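Novice: Just the structure for this:
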Amino acid sequence: MNDPRSVIDHLVQVTNDHDLNALVDCFAPDYVNQTPAHPARGFLGRDQVRRNWATIFAGVPDLSVRVVAAASDGDEAWTEWQMAGTRVDGQPHAMAGVIVFVVRQGLISSGRFYLEPLDVSSGNADTAVDRLINGSAS
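Specialist: Have a look, this model is predicted:
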């Protein structure tokens, strides 16, 4: 399974199965994670993948994920994700965004995450641009 799309399809399946070991096994031991919008969140290695997903599965026991769009070019897979579930405190959990994966030798060797919590209450486009540019709300 060297095709990036097949590897990502398998990642989705094991994530939805909440199979932590199979999920971690999708990643190379020297996996590189980058979060360009939040650079301090980047990390190296699949030990952090395990810690992250153990916390996610425990905190959102009914988590489900889906890739709503994908394209691949060589060893890269550009994927748009939706994640949904209910946290153990009863609050909804929803995230959406893009993850760009690099797959080598059947394992995910790197990922650039642009995944963010869904925000349905922060205002319209005018408000968002005003906050971004002026630091204030309209």
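Novice: Could you use CA atoms for every contact and neighbour count after this?
Specialist: Fine.
Novice: Give me the secondary structure label for Pro29.
Specialist: Three-state call for Pro29 (DSSP: H, G, I helix; E, B strand; the rest coil): strand.
Novice: In space, what's closest to Met1 - neighbours in sequence excluded?
Specialist: Gly106 (5.3 Å; C-alpha to C-alpha, 6 or more residues apart in numbering).
Novice: That neighbour: how many residues sit nearby?
Specialist: 17 (other C-alpha atoms under 10 Å).
Novice: now Gly59: how far from Leu132?
Specialist: Applying C-alpha to C-alpha, to the nearest Å, the value for Gly59 to Leu132 is 31 Å.
Novice: who's more crowded, those two?
Specialist: Taking other C-alpha under 10 Å, Gly59 and Leu132 do not tie; Gly59 has more neighbours (16 against 11).
Novice: Contacts only, for the more buried one.
Specialist: Contacts for Gly59 (C-alpha atoms under 8 Å, 6 or more residues apart in numbering) come out as 87-88.
Novice: which stretch of helix or strand covers the residue nearest in space to the middle of the chain?
Specialist: Taking C-alpha atoms, centre = their mean, the centroid of the chain lies closest to Leu115, which sits 5.3 Å from it. Assessed by DSSP states H and E, Leu115 sits inside strand 107-117.
Novice: Also this sequence, please, to line up against the first:
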Amino acid sequence: MVDKWEVKRGLAEAINDHDVHRLLDFFAEDAIIVSPVGLAEGHDQIAWLYEQLFKGFPDLHLTVWYEATGTDNPLMVEWTETGTHSGPFLLPDGRELEATGRRITLRGTCASFIENGKVVTHREYFDQLELYTQLGLRLSGDDPAPTCPGGESPEGP
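Specialist: The predicted structure is shown next:
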């Protein structure tokens, strides 16, 4: 029987080595990744997702600082990713953000469901606004403020 934590830790090591082929070995063929940047299904899409990340942040480093070892499935960890934005980074609207040279420090958590020694579902959670702010992006001021039913502003009449 494969130790699920060995799988989870091996995946983190492959990410830090930027070894897409090795990290795919930790995923089932039909695995799914769900994250703030989107959904990836199967090895081809998972490989593409990590290739984009490593292209945008060639020095990306993942530090796992908490493991919820008392759970069997999903395996939960909290992490910090650091890196320098020195390559193109794909934004949710399909545009590429050219290298800014900015350093990022992103905190997050993930849950991995492991069956038969492979990750079948991997869910990541992090604050996209925190990432985009560190990259020098900002929310657009062009959008009108939300209104409550009856036309009042959220602050009241």
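Novice: How alike are these chains, TM-score-wise?
Specialist: Superposed pair, TM-score by TM-score structural alignment, normalised by the length of structure 1: 0.75. Supporting alignment: 123 aligned residues with a C-alpha RMSD of 2.7 Å.
Novice: Report the distance from the strand holding Leu115 of structure 1 to the chain centre.
Specialist: 5 Å (C-alpha atoms, centre = their mean, to the nearest Å).
Novice: so where do the strands sit in structure 2?
Specialist: Using DSSP state E, the strands of structure 2 run over 27-35, 38-41, 61-67, 75-84, 89-90, 96-97, 103-115, 118-126.
Novice: Now distance to Gln52 of structure 2 too, for those, in a markdown table please.
Specialist: Shown next, in a markdown table, are those (distance: least, C-alpha to C-alpha, whole Å):
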| stretch | distance to Gln52 of structure 2 |
| --- | --- |
| strand 27-35 | 14 |
| strand 38-41 | 12 |
| strand 61-67 | 15 |
| strand 75-84 | 14 |
| strand 89-90 | 7 |
| strand 96-97 | 10 |
| strand 103-115 | 16 |
| strand 118-126 | 16 |
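Novice: Out of those strands, which is closest to Asp17 of structure 2?
Specialist: Closest of those to Asp17 of structure 2 is strand 61-67, at 8.5 Å (criterion: C-alpha to C-alpha).
Novice: Kindly state which residue of structure 2 is aligned to the residue nearest to Met1 of structure 1.
Specialist: Gly106 of structure 1 maps onto Gly117 in structure 2 when the alignment is built from TM-score structural alignment.
Novice: can you pull the contacts of that match?
Specialist: Per C-alpha under 8 Å, 6+ apart, neighbours of Gly117 of structure 2: 1-4, 7, 26.
Novice: if you set the cut-off to 7 Å instead, what comes out?
Specialist: Gly117 of structure 2 makes contact with 2, 4, 7, according to C-alpha atoms under 7 Å, 6 or more residues apart in numbering.
Novice: do the same with Ile15 of structure 2
Specialist: Ile15 of structure 2 neighbours (C-alpha under 7 Å, 6+ apart): Leu23.
Novice: roughly how far apart are it and Asp3 of structure 2?
Specialist: Distance check for Ile15 of structure 2 against Asp3 of structure 2: by C-alpha to C-alpha, it reads 19 Å.
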